[in-house]
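Chemist: got a sequence here, can you model it:
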Amino acid sequence: MKKSITLFFLVAIISIVSSQSSLDRQKATVQKDTLKKSKIAVEQQENKLDSLVISLGKFKIYKKEAHASYYADKFNGRRTTSGRKFDNNKYTAAHKKLPFGTKVKVTNEKNGKSVIVEITDRGPFVKSREIDLSKRAFMDIASNKSSGGILVTIAVLSN
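Modeler: Below is the predicted model of the structure:
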């Protein structure tokens, strides 16, 4: 009888210790994951707030049926006319006349997708084109990713 009670307690203690250590490992794993997720969530939330503030503004149509193209990869890292370093992964654009820093909503007329970009450069220097978008902005609204140009509506954020 004493052996069975001792054996019972021994098994109980081993199972408690092993379950406790597995719980600790799970907690450590969960904590690591939640830290990564919360950091990403904070960054995404900041981006959403930024775009939410801009999208709540009023946009005045500047031009319909404008031809838009995108920057070639060779311009990545070069200085723009405004003095800022160009990054093809940001939401920026080049326009011939709009002031630097102007927020512009560019909407693809075929599929209705739109992006909000900031004017940071001059161009395009081709008469038929109205605006040059960064590659990321262009690919976000393009329905045919292999095309080099699309027809867009340009609307300027008015204060």
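Chemist: CA atoms for contacts and neighbours, from now on please.
Modeler: Will do.
Chemist: would you mind listing the buried residues in stretch 52-60?
Modeler: Ile54, Phe59 (16 or more other Cα atoms under 10 Å).
Chemist: let me fix that, I meant to ask about stretch 113-127.
Modeler: Ser114, Val115, Ile116, Val117, Glu118, Ile119, Thr120, Asp121, Arg122, Gly123, Pro124.
Chemist: in this protein, which spans are strands?
Modeler: Listed in chain order, the strands found in the chain under DSSP state E are 58-70, 92-95, 103-108, 114-121, 131-133, 149-158.
Chemist: closest to Val53 among the buried residues of stretch 113-127?
Modeler: Distance to Val53 across the buried residues of stretch 113-127 (Cα to Cα) is lowest for Ile116, with 11.4 Å.
Chemist: that older thread, relative to Lys3, which of the strands of the chain is closest?
Modeler: Closest among the strands of the chain, using Cα to Cα: strand 114-121, at 75.1 Å.
Chemist: could you also give me the structure for this second sequence? I'd like to compare it with the first:
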Amino acid sequence: MTAIHLWRGALPALLALACLGPHPALAFEPQRGTASVYDADQFAGRQMANGDRFDPAANHAAHRHLPFGTVVSVTNLRTGASTIVVISDRGPFIPGRIIDLSPRSARAIGMGIGLAPVEIRPLEEVAQAP
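Modeler: Purely as a prediction, here's the structure:
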């Protein structure tokens, strides 16, 4: 088999990986954008993407690409307040928003129930069972 045949066979897999989002090594860079808050009334007790139930009083967060179990520092750029959250869900799916926070986490950074400019800084990835 020639190198061209090998390349052609690998091309669909490479394209699929490229569509999954940023390279894992790049996903651990700090990000700036807008944070939003889960609607506690609507999502309390519902299953999140990682299989756990959403608890508005816990430090859950949703991110589109970071692995479940990743510990993230979230800083409100208006107040300077920070909190630590664990990525447990996928989202937000509204352009410009980079993270959804539980109500507890949003209060911890002085965000209330609205939107806020934030910087998120992944601290560590925690291994989770499949």
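Chemist: please state their TM-score.
Modeler: The TM-score (TM-score structural alignment, normalised by the length of structure 2) is 0.70; 97 aligned residues with a Cα RMSD of 1.5 Å.
Chemist: and the strands of structure 1: which comes nearest Ser21 of structure 1?
Modeler: strand 114-121 (49.6 Å).
Chemist: what range in structure 2 does the closest one sit on?
Modeler: Mapped onto structure 2 using TM-score structural alignment, strand 114-121 of structure 1 covers residues 82-89.
Chemist: any idea how far Ile40 of structure 1 is from the residue nearest the centre of structure 1?
Modeler: Ranked by distance to the mean C-alpha position of structure 1 (Cα atoms, centre = their mean), the top residue is Asn47 at 7.4 Å. With distances taken as Cα to Cα, to the nearest Å, Asn47 of structure 1 is found 11 Å from Ile40 of structure 1.
Chemist: now list whatever residues contact both of the two.
Modeler: Residues touching both Asn47 of structure 1 and Ile40 (Cα atoms under 8 Å, 6 or more residues apart in numbering): there are none.
Chemist: counterpart of Arg78 of structure 1 over in structure 2?
Modeler: Looks like Arg78 of structure 1 aligns to Arg46 there (TM-score structural alignment).
Chemist: so what does Pro12 of structure 2 match up with in structure 1?
Modeler: Aligned partner of Pro12 of structure 2 by TM-score structural alignment: none.
Chemist: Pro12 of structure 2 falls within a helix, correct?
Modeler: Yes. Counting by DSSP: H, G, I helix; E, B strand; the rest coil, one finds Pro12 of structure 2 located in a helix.
Chemist: related to what we said a few turns ago, closest to Val152 of structure 1 out of the buried residues of stretch 113-127 of structure 1?
Modeler: Ser114 (9.0 Å).
Chemist: how near is the closest residue to the closest one other than its chain neighbours to Gly77 of structure 1?
Modeler: What sits nearest to Ser114 of structure 1 in space, not counting adjacent residues and going by Cα to Cα, 6 or more residues apart in numbering, is Thr107, at 4.1 Å. Taking Cα to Cα as the measure, Thr107 of structure 1 falls 26 Å from Gly77 of structure 1.
Chemist: settle it for me: which of those two has more neighbours?
Modeler: The neighbour count for Thr107 of structure 1 versus Gly77, taken as other Cα atoms under 10 Å, is higher for Thr107 (22 against 12).
Chemist: how close does that one get to Ile5 of structure 1?
Modeler: Separation of Thr107 of structure 1 from Ile5 of structure 1 (Cα to Cα): 77 Å.
Chemist: again, but for Tyr62 of structure 1
Modeler: 86 Å.
Chemist: list the contacts of the counterpart of Arg104 of structure 2 in structure 1.
Modeler: Arg104 of structure 2 maps onto Arg136 of structure 1 when the alignment is built from TM-score structural alignment. Arg136 of structure 1 makes contacts with Asn88, Asn89, Lys90, Tyr91, as judged by Cα under 8 Å, 6+ apart.
Chemist: ok, the alignment partner in structure 2 of the last one - how many residues close by?
Modeler: What it means is Tyr91 of structure 1. Residue correspondence to structure 2 (TM-score structural alignment): Tyr91 of structure 1 is matched to Asn59. For Asn59 of structure 2, the neighbour count with other Cα under 10 Å is 20.
Chemist: quick check: closest non-adjacent residue to Ala81 of structure 2.
Modeler: Spatial nearest neighbour of Ala81 of structure 2, chain neighbours left out: Ile109 (4.7 Å); criterion: Cα to Cα, 6+ apart.
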